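**Q** Below: sequence and its predicted model.
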Amino acid sequence: MAHDVHAPDGAYLSFWRERHICTLTTQRPDGSPHVVPVGATYDPEAGLARIITGRFSRKVAHVLAAVEADPRGARVALCQLEGRRWATLEGRAFVRTEPELIADAEQRYAERYQRTPRENPDRVLIEVRLTRAMGNV
């Protein structure tokens, strides 16, 4: 079932505000999928999803390589599920290093996951400009 990325219904938005671990799917250089668990936040007003991570992770390397090949961004998907409920966000990802954007993403993570992320001087932000939302919640 499709949802409006910028104006999801209440149940969909509520599901994205609950504490769930997500999966992030990026593409390896050979085109195969790379799927890893992440914490993510969804900001429908801005049309963004945010993932904080270490700058030397494979997911960051995949996003950077994809952006180098296509400046429109790396095609990615975020998914979460619980029982029969599931939700997926798709979009174009970029790696952001601006301290104020990382601090904002850390605050959003802390709100969703009820815990402050550990200190990480190598932290970056994967920012996903959302193009599609789907799910059954």
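**A** Now that the structure is in, tell me what you want to look at.

**Q** Going by C-alpha atoms from here, please, whenever you check contacts or count neighbours.
**A** Noted.

**Q** got the contact list for Gly135?
**A** If a contact means CA atoms under 8 Å, 6 or more residues apart in numbering, then Gly135 has 1-3, 12, 85-88 as its contacts.

**Q** The nearest residue to it once chain neighbours are set aside: neighbour count?
**A** Spatially, and ignoring its direct neighbours in sequence, Gly135 is nearest to Ala87 (4.0 Å; CA to CA, 6 or more residues apart in numbering). Ala87 has 22 neighbouring residues, counting by other CA atoms under 10 Å.

**Q** Against that first model, consider the following:
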Amino acid sequence: MPPSKQRRPAAVVASAALEAFLGDARHVAAFTTVRPDGTLHVAPVRFTWDAAAGLARVLTVASSRKARNLLAGPGGQVALCQVDGFVWATLEGTAVVVADPGRVALGARLYAGRYRTAPPAPPGRVVIEITVERVLSLNL
């Protein structure tokens, strides 16, 4: 089902404090994917949170380790954790790598809105779309 038709999981409830924290332009997050051999790969990333769609988005290139992990196991489980001292939020869900130009452009627009600067635009840019199924947080 295309993301625009996906239903947001009922378990995802975001308070105003969580929404503000996930929208703060100062922050990056640790993005965890699973390699084909079952080991974990963690990378710092900038991301956007689309509460209405229940999607987090990460721009990258198809040749990156995180994208290759997901391409090897489409719909794989991932975690995206943003931390600021003793305040943190983790978004857990399933992720897919999307090369569709329209969806990559949307990811870039949302990134520019959050971080107040255009994202890098290397050849092979894709967007990882994470359908968030669970949110964990502390002090939010």
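**A** Arrived safely, thanks for sending. Everything numeric in this text was worked out from a predicted model, so none of it was measured.

**Q** so how far is stretch 120-137 of the first structure from its chain's centroid?
**A** In terms of CA atoms, centre = their mean, to the nearest Å, the centre of stretch 120-137 of the first structure is set 2 Å apart from its chain centre.

**Q** in it, what's buried?
**A** Residues of stretch 120-137 of the first structure classed as buried by neighbour count (16 or more other CA atoms under 10 Å): 123-130, 132-135, 137.

**Q** In strands, which of those residues appear?
**A** Of the positions in those, 123-130, 132-135 sit in strands, assigned by DSSP state E.

**Q** Let's verify the residue located most distally from the centre of the second structure: helix, strand, or coil?
**A** Within the second structure, the residue lying farthest from the chain centre (CA atoms, centre = their mean) is Asp37, at 22.3 Å. What DSSP: H, G, I helix; E, B strand; the rest coil gives for Asp37 of the second structure is coil.

**Q** Kindly reformat the contacts of Gly135 of the first structure as CSV containing secondary structure.
**A** Listed next are the contacts of Gly135 of the first structure as CSV, based on three-state DSSP:
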residue, secondary structure
Met1, coil
Ala2, strand
His3, strand
Tyr12, helix
Arg85, strand
Trp86, strand
Ala87, strand
Thr88, strand
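
**Q** Among those residues, which one has the most neighbours?
**A** Ala87 (22 neighbours).
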